[in-house]
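Q: Provided below for reference: sequence and predicted model.
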Amino acid sequence: MSVKEPSLDTTATTSRAVQFESFGGPEALRIRDVQAPQAGPGQIRVRVTAAGLNPMDWYMTSDAETAGRFGLSLPCGFGTDYAGVVDQVGEGVSEFVVGDRVYGGAMSRAVADHVLVDVAGTIAVGGEAHRTPDGVDDHTAATLTIAGRTAAAALAVVNPRPGETVLIGGAGGGVGVFAVQLARIAGARVIGTGSATSADALRALGAEPVAYGDGVVDRVRALAPAGIDAVMDLHGTDTAQAARDLGVPDQRITTIAAQVDGITPANGANAAPAALEEIADLVAAGRLRVPIAASFPVEQIRAAVELQAARHVHGKVVIDL
């Protein structure tokens, strides 16, 4: 997909930003004209071209109590993953220049025309930026940070090895599309759970599809009579429980959306420092692809969030700015 070239107006004083004036669902989202942020010392300003959506975006802002746990208060922005072009460079910054293509994360403020990023920051504090490799378009770059890091962290927990068989629950979701391909690149056979409508999408990623729900243990045994070596549950706890029923040891099981006693959860914040750049390089080399399920102009932000929150899309949802 192509993304229109942004206008690099380094003197812009106004900016559009998607915000919450009260916490809640998609109906609470508003597009506001705000004062454009200006890059200070140690900062860059990014003219955002695309923002990728993740379940954490709407989870964090669903109510005041949850938002408070993430340090968010009203008025609050929305979205974390972004891609775009540097259009301002603050004093003391040597890592980037105006015109550099970048991608990264800025917690709950990425869906906006302009995002300030601290060059030495983190996703949660100040934001972070990485150079977008040649051969990676902005739509794809805008999907990498949260899902890619989370998938890398999950793989690090279960450590799939060549010749092993890995079961991935929720394999067609935003994290799943990365986890399936990374496990295949590691040399593992992958069985992925999903709905009947996701079967072709899973096969395209390199996974053998199996329907989730009642009877999944028997269906997995039929596909892998020699057994399952490692399991990643990317949706809840059902696949983790199935893993135990299949005799998989707890140390080879992980979850990302729930915690189970005895099982180590995976958190993208704990991914190896170079994991994200390695994923971007795999995309640039054509070894990993990110299916974009849908893209929406920012004016349709509510419809985009409703689609993403339904958890039935096969791939990623992206906002164009």
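A: Structure received.
Q: Going by C-alpha atoms from here, please, whenever you check contacts or count neighbours.
A: OK.
Q: all strands of the stretch 151-300 of the chain, in order?
A: 165-169, 189-194, 208-211, 230-233, 253-255, 264-265, 292-297 (DSSP state E, counting those that start in this stretch).
Q: relative to strand 165-169, how tilted is the second one?
A: Direction vectors for strand 189-194 and strand 165-169, defined by axes from the mean of the first three to the mean of the last three CA atoms, to 10 degrees, enclose an angle of 20 degrees.
Q: so what does strand 189-194 touch, helix or strand wise?
A: Contact partners of strand 189-194 among helices and strands, from 3 or more CA pairs under 8 Å, 6 or more residues apart in numbering; DSSP states H and E: strand 165-169, helix 176-185, strand 208-211.
Q: Put this next to the previous one:
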Amino acid sequence: MQVQSRRPAGSRSRVVRLDSFGGPEVLDVRDVPAPQAGPGQLRVRVTAAGLNPMDWIMTADGATAARFGLTLPAGFGTDYAGVVDQVGTGVTGFAPGDRVFGAALSRAVADFVVVDAAGQTAANEAHHTPDGVDDRTAATLTIAGRTASAALAAVDPGPDDTVLIGGAGGGVGVFAVQLARVRGARVIGTGSAATADHLRDLGAEPVAYGDGLADRVRALAPAGVTAAIDLHGVETVHVARELGIPVGRSCTIAAQVDGVPAANGANAPAGALAEIAGLVAAGRLRVPVAASFPIEQIRRAAELQAGRHVRGKVVIDLRMASS
């Protein structure tokens, strides 16, 4: 195998490893030999890794991990951004020094990741990072962006629509609200009173979740709501039925409700990430980074993410990693 490299082939890598499944307390930072790019693969020097709820959900217990094909010892985190460090034989379209972002399922929080250059799998991929998109932002795009894009595709909002988005202030909501607004839709977003300004900044009209949600939505939109996306549980889709929204114009991402489509980021429309990255580069979509942590504070970062009350994204900063 021939490999082009900007770093010594025998360099080391810090990685987050789990020797048992569980909560943030099982996350440890280890120093291991750096992986090497094989044929058709890229090695990426990671500068930032974005966290998502799926990261701790799929490593919480063995049964869930098995559904994602994970075995012990396992890594942690899926979204990454960085610089191509090695290019394996047969790879075209990438060269050492290229800035990239993408997904490496449950192994992104590390100094180096190896991914397939062809990007045939949604959680094993690399995409060129456009000029104007910094690495911390690029590291937040893949999972949440794909999921939001799939949800938008399920309800297909346009300029004549008013969309109710449940959990609008979270990591996926950041994208869903802004993508709906780009399509010309009016957006009403559920959240706590403390998130109201955050939702307004994204372009949504805030409404408090909880008992009486349907009445509060009617007061905001007396002409009616035409589509609904539930990014947190089932409250929003049940309210959607109460408001008379057709089942075909509602969807969930985190729960199963009979008759309601469930959006999956793996089935996002072709070109979804290119569209999102382009919108970021053009200044039409922004991603609030709620907090950034060094890799050594991975447990603290995971605890914050697992609390499900983050306004924006949580990022692990690996820019100062050693060789």
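A: The structure has been received and is ready for your questions. None of the values given here were measured: they were computed from a predicted structure.
Q: picking that back up, can you add distance to residue 38 of the first structure and mean neighbour count and give the strands of the stretch 151-300 of the first structure back as TSV?
A: Below are the strands of the stretch 151-300 of the first structure laid out as TSV (distance: least, CA to CA, whole Å; neighbours: other CA atoms under 10 Å):
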stretch	distance to residue 38 of the first structure	mean neighbour count
strand 165-169	43	28
strand 189-194	45	26
strand 208-211	48	21
strand 230-233	42	30
strand 253-255	39	29
strand 264-265	38	18
strand 292-297	25	16
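Q: Take the helices and strands packed on strand 189-194 of the first structure and lay them out in a markdown table including distance to residue 14 of the first structure.
A: Formatted as a markdown table, those follow (distance: least, CA to CA, whole Å):
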| stretch | distance to residue 14 of the first structure |
| --- | --- |
| strand 165-169 | 44 |
| helix 176-185 | 36 |
| strand 208-211 | 48 |
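Q: Locate residue 147 of the second structure within the secondary structure: which element?
A: helix 142-155 (DSSP states H and E).
Q: By how much does that helix deviate from the first structure on average?
A: Its aligned residues in the first structure lie a mean 0.3 Å from helix 142-155 of the second structure after superposition (mean CA distance after the TM-score superposition for the first structure).
Q: Enumerate the positions of that helix that are buried.
A: For helix 142-155 of the second structure, a neighbour-count test (16 or more other CA atoms under 10 Å) marks 142-155 as buried.
Q: Please, where are all the helices along the stretch 201-323 of the second structure?
A: In the stretch 201-323 of the second structure, the helices defined using DSSP state H, counting those that start in this stretch lie at 213-220, 235-242, 272-281, 298-306.
Q: Tell me which of the ones you listed lies nearest to residue 63 of the second structure.
A: Nearest to residue 63 of the second structure among these is helix 298-306 (18.8 Å), distances taken as CA to CA.
Q: For that closest one, grab the matching residue range in the first structure.
A: Residues 301-309 of the first structure are matched to helix 298-306 of the second structure when aligned by TM-score structural alignment.
Q: For residue 12 of the first structure, which of the strands of the stretch 151-300 of the first structure is the nearest?
A: Closest among those, once you apply CA to CA, is strand 292-297, at 20.7 Å.
Q: Just give me the closest of the buried residues of helix 142-155 of the second structure to residue 80 of the second structure.
A: Looking across those and measuring by CA to CA, the closest to residue 80 of the second structure is residue 142, at 8.3 Å.
Q: Map the closest one onto the first structure.
A: Match for residue 142 of the second structure (TM-score structural alignment): residue 145.
Q: Report the distance from the match of helix 298-306 of the second structure to the chain centre.
A: 15 Å (CA atoms, centre = their mean, to the nearest Å).
Q: Give me the mean deviation of it from the second structure.
A: Averaged over the aligned pairs, stretch 301-309 of the first structure sits 0.5 Å from the second structure after superposition, using mean CA distance after the TM-score superposition for the first structure.
Q: hmm, who's touching that stretch?
A: 26-27, 29, 53-55, 58, 295-296, 313, 316-319 (CA atoms under 8 Å, 6 or more residues apart in numbering).
Q: nearest to residue 20 of the first structure, of the strands of the stretch 151-300 of the first structure?
A: Closest to residue 20 of the first structure of the strands of the stretch 151-300 of the first structure, according to CA to CA: strand 292-297, at 18.0 Å.
Q: The closest one vs the second structure, average offset?
A: Mean for strand 292-297 of the first structure is 0.5 Å (mean CA distance after the TM-score superposition for the first structure).
Q: Which other helices and strands does that strand contact?
A: Checked by 3+ CA pairs under 8 Å, 6+ apart, strand 292-297 of the first structure has strand 316-320 packed alongside it.
Q: Mean deviation, the strand it packs on versus the second structure?
A: For strand 316-320 of the first structure, the mean deviation from the second structure after alignment is 0.4 Å (mean CA distance after the TM-score superposition for the first structure).
Q: Between helix 145-158 and that strand, find me the angle.
A: 160 degrees.
Q: Strand 316-320 of the first structure relative to helix 176-185, how many degrees between them?
A: If you take the same axes, to 10 degrees, strand 316-320 of the first structure sits at 120 degrees to helix 176-185.
Q: just how off-centre is strand 316-320 of the first structure within its chain?
A: 11 Å.
Q: Flag every buried residue along that strand.
A: 316, 317, 318, 319, 320.
Q: which position in the second structure aligns with the third one?
A: Taking TM-score structural alignment, the alignment pairs residue 318 of the first structure with residue 315 from the second structure.
Q: And that match, how far from residue 71 of the second structure?
A: Distance, residue 315 of the second structure to residue 71 of the second structure, using CA to CA, to the nearest Å: 24 Å.
Q: Among the contacts of stretch 301-309 of the first structure, which one sits closest to residue 237 of the first structure?
A: residue 55 (16.4 Å).
Q: List the residues that contact that closest one.
A: 308, 309.
Q: Number of residues surrounding the corresponding residue of the second structure for residue 282 of the first structure?
A: Under the alignment (TM-score structural alignment), residue 282 of the first structure pairs with residue 279 of the second structure. Residue 279 of the second structure has 17 neighbours, counted by other CA atoms under 10 Å.
Q: Next, the contact list for residue 279 of the second structure, please.
A: With CA under 8 Å, 6+ apart, residue 279 of the second structure has these contacts: residue 285.
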